Structures are given as structure tokens and as C-alpha cells.
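*Asks:* quick one, structure for this:
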Amino acid sequence: MALLSPYSKVPELNTATVLLVENEEELQNKLANAIVQHEKDFNVNVRLAKKLPLPVENKEARPRIDLIVFIVSLLSERSLQSAESSLSHLHSDCFLGKVCFLVTDARCGSHTQERLVSVRKLAASHHCPVICAEHRTADGVSAAALRLLNILQVSAGMTPMSTTALYLSTLTRCSLTSDLQEDYLQ
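*Replies:* Predicted coordinates for the structure are as follows:
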């Protein structure tokens, strides 16, 4: 089983590819459609997966993946577990501005707060950003798509040279507050 590496293929001209990984596919299709429909200056390929690793049978035809988005529903423990298990199938180079977490249902009860803390710890340990999204409204999905497109543009190298994926990652990565830091170190 080979690890998914961001630099194993040559990039296509004026094209970026985002991989949306979600176990339950609740937001995945809506988000993919919103990303494709947004007006942008470059071509976007959207790939969908339930979990990693990706199948090996179409590895040669698969384009270079510029951004991997783990969609985690805080209402589902399985969603979080799927994201955690999928991380082990990524090459360490992916964590240099090529991975982010998108969480949904952050306002829905006490169990979600515990899972949000778990996602934040996971993201902080891999130096990845966490984006909260509202998936129940079209405006919420559109806002999440626009935010992901901005991150994708940077991670694919389609911005001025002063902004790199690693620099963006340091600006947007999830950091732990002091109370979470104490729990994380234990």
C-alpha cells in the first residue's frame, strides 16, 4: 500500500485538484457542486472518496491532488474515526499546506463539543487548519466552497510567489489553547 503523496505527479497547467474525503457523503456532493459552480480563474477537478487509501487500480489516471479536505460531521463518531484512520495513508509532505479539516454541526449539543476538541487536537498535531461550515443552507455550503477554493488556489501554487502553501498553513493551522494543550500533553 503506497502513501498518497502530493508531489508524485506533474501538475496540469492552470488546473487544481481537490480531494473531498467524507465517510457519510452528507456534505460531500453539495460541496463538490458548489466548488465547481463558483466562478474562478482556473480549472478545478473535484475527486470524492469515503476514506483513504485510494484504490490502486486507477492510480495512473488519477491527477495530482493539490488539497485533501477531511469532512467531519461532529454528530457522528464514525466520521471522526474515518478521518483519523485515513491520515495514516498520507505522505508527510501532504501536511505542508495540502490538508485541512472541514467540520459540520459544531453547534449541535455537548457531544459535538467533545468531538470538536478531538478534531482540533488532531489538526494541531498535524499542523492543519480547521474550517467550520454550515451545510444545512445553500449560503453556508457556498461560503465553505469559496473558502476551500481560496486554500486550493494557494496549495496548488496559483497565487503570487509571496504566498505559499506552507506559509498559508502556518497562518491558518489549528492551534491549541492552554487548557487543550494540557490535555494534549497528557
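
*Asks:* contacts, neighbours, all on C-alpha from now
*Replies:* Fine.

*Asks:* in the chain, which helix is the longest?
*Replies:* Secondary structure of the chain read by DSSP state H shows that its longest helix is helix 138-155.

*Asks:* from the contact counts, what lies against that helix?
*Replies:* Counting by 3 or more Cα pairs under 8 Å, 6 or more residues apart in numbering; DSSP states H and E, the packing neighbours recorded for helix 138-155 are strand 15-21, helix 28-37, strand 130-133, helix 165-172.

*Asks:* let's see this one next to it:
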Amino acid sequence: MFLLQMSGVPGSGKSTVAAHVVETFGAVALDYDVIKTAVLDSGADLDASAKAAYEVMYALARQVLGQGHPVIMDSPCGWPRIVNEGREIAKAHGAGYRYIECQVRDLKLLDQRLAQRPRLRTHRRGVDQPPVDLGDEPMDGAALFRVWMDRVERPSDNYLQLDMHRPLSEVLPEVDLYLKASGN
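*Replies:* Predicted coordinates for the structure are as follows:
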């Protein structure tokens, strides 16, 4: 059993990798954007929704691990608390903690991916297009994405970084090897 923390900027492929892990390992994916969208839809303000969404994700991770299922926490993972909380939840349930970072540094590719994906209200519409709750004014998304790329939190060891410029046919076997080698 494991708790897998997905990490990376919007559009980097976290949810795609998570879907593969669900199919291959029978894990349950907890998607931060789905949770945050539901919190916003309930009437919470934008600032409160981010904190509430993480708290809901942690509570669900505890419950699902407690039921004996591996868990994927699918979020950008930009703060130390996210890694620390994931490690604590895994430890409390006797599960291995795993971490996969999806990396894409090509902003044009990210912009294409963001424009093509099915969209929740918390999703960016493009590198320079914020989520709908932040308005319709274009912004300098390139600077923001570069900060996000440099701000990713990761554990000090036993993590996998994936170059998501490569085809999934090359990337997904690395995911399988990492999770299997980690005792899963």
C-alpha cells in the first residue's frame, strides 16, 4: 500500500500519470482541483477554498488508506506542508510514501496542454489565462510558471522526476518500475 504525492505545474501531466496509476495499481486518486472546485461551488471564497481543499484531501487520504486502498494526492505540491502531511498520513497507516514530479519547462507546450484539457473552474485556461475565478484579464503567466517550477517541494530522497516532454509510452514504464521497486 502506498500514498503517492503527484507534483508539478498545471498542465505538466500529473493527472494523466495519476490515471495510469489508478488503472495499473488500483489506487484511488484524490484530485485537488476537483475538491477545490466543489468547495468554490459551495460558496466558499477563493482564499478559503485553497486551504479547505487541502484539508478535505488529507481527510480523504486518511479514510481511503484506512480502508486499505493505495492513494494518489494529485496537486501542484508547492508548499512544504503538503509533503510533510503526506508523509505523516502514509506513516500513520503503514503505507509507503512515494513522490512523482512531472516536469515540463516548455511554456508553449504547457499552454497547448492547458488549452486542450477538459476544464474545471480552478484550471488555468492557458499560461497567460488565469482560472475563471481570477477574472478574464490576461496576465504574465510565464513569470508565474517559472516561479512555480522553482518552488516545487520535494522530499530529500526516494522520488521520481519525469521529463514529461517525452511520450507517455516512455514515461509510464518508469512510473511502474518506481512504484514496484518501492515495495508495491
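
*Asks:* quick one: TM-score?
*Replies:* The pair, once superposed, lands on a TM-score of 0.44 when counted by TM-score structural alignment, normalised by the length of structure 2; 121 aligned residues with a Cα RMSD of 4.2 Å.

*Asks:* just to revisit the earlier point, among the helices and strands packed on helix 138-155 of structure 1, which is the most enclosed?
*Replies:* Mean neighbours per residue, mean count of other Cα atoms under 10 Å, is largest over these for strand 15-21, with a mean of 23.

*Asks:* grab the longest strand from structure 2 for me.
*Replies:* Once structure 2 is assigned using DSSP state E, the strand that runs over the most residues is strand 96-103.

*Asks:* the helix or strand harbouring Leu116 of structure 1 packs against which elements?
*Replies:* Using DSSP states H and E, Leu116 of structure 1 sits within helix 110-125. Here helix 110-125 of structure 1 touches helix 77-87, strand 99-104, strand 130-133, helix 178-185, going by 3+ Cα pairs under 8 Å, 6+ apart.

*Asks:* run the last query once more with 10 Å
*Replies:* strand 67-73, helix 77-87, strand 99-104, strand 130-133, helix 178-185 (3 or more Cα pairs under 10 Å, 6 or more residues apart in numbering; DSSP states H and E).

*Asks:* how about the ones you listed in JSON lines, adding distance to Val154 of structure 1?
*Replies:* JSON lines is the format used below for those (distance: least, Cα to Cα, whole Å):
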{"stretch": "strand 67-73", "distance to Val154 of structure 1": "9"}
{"stretch": "helix 77-87", "distance to Val154 of structure 1": "21"}
{"stretch": "strand 99-104", "distance to Val154 of structure 1": "12"}
{"stretch": "strand 130-133", "distance to Val154 of structure 1": "16"}
{"stretch": "helix 178-185", "distance to Val154 of structure 1": "29"}
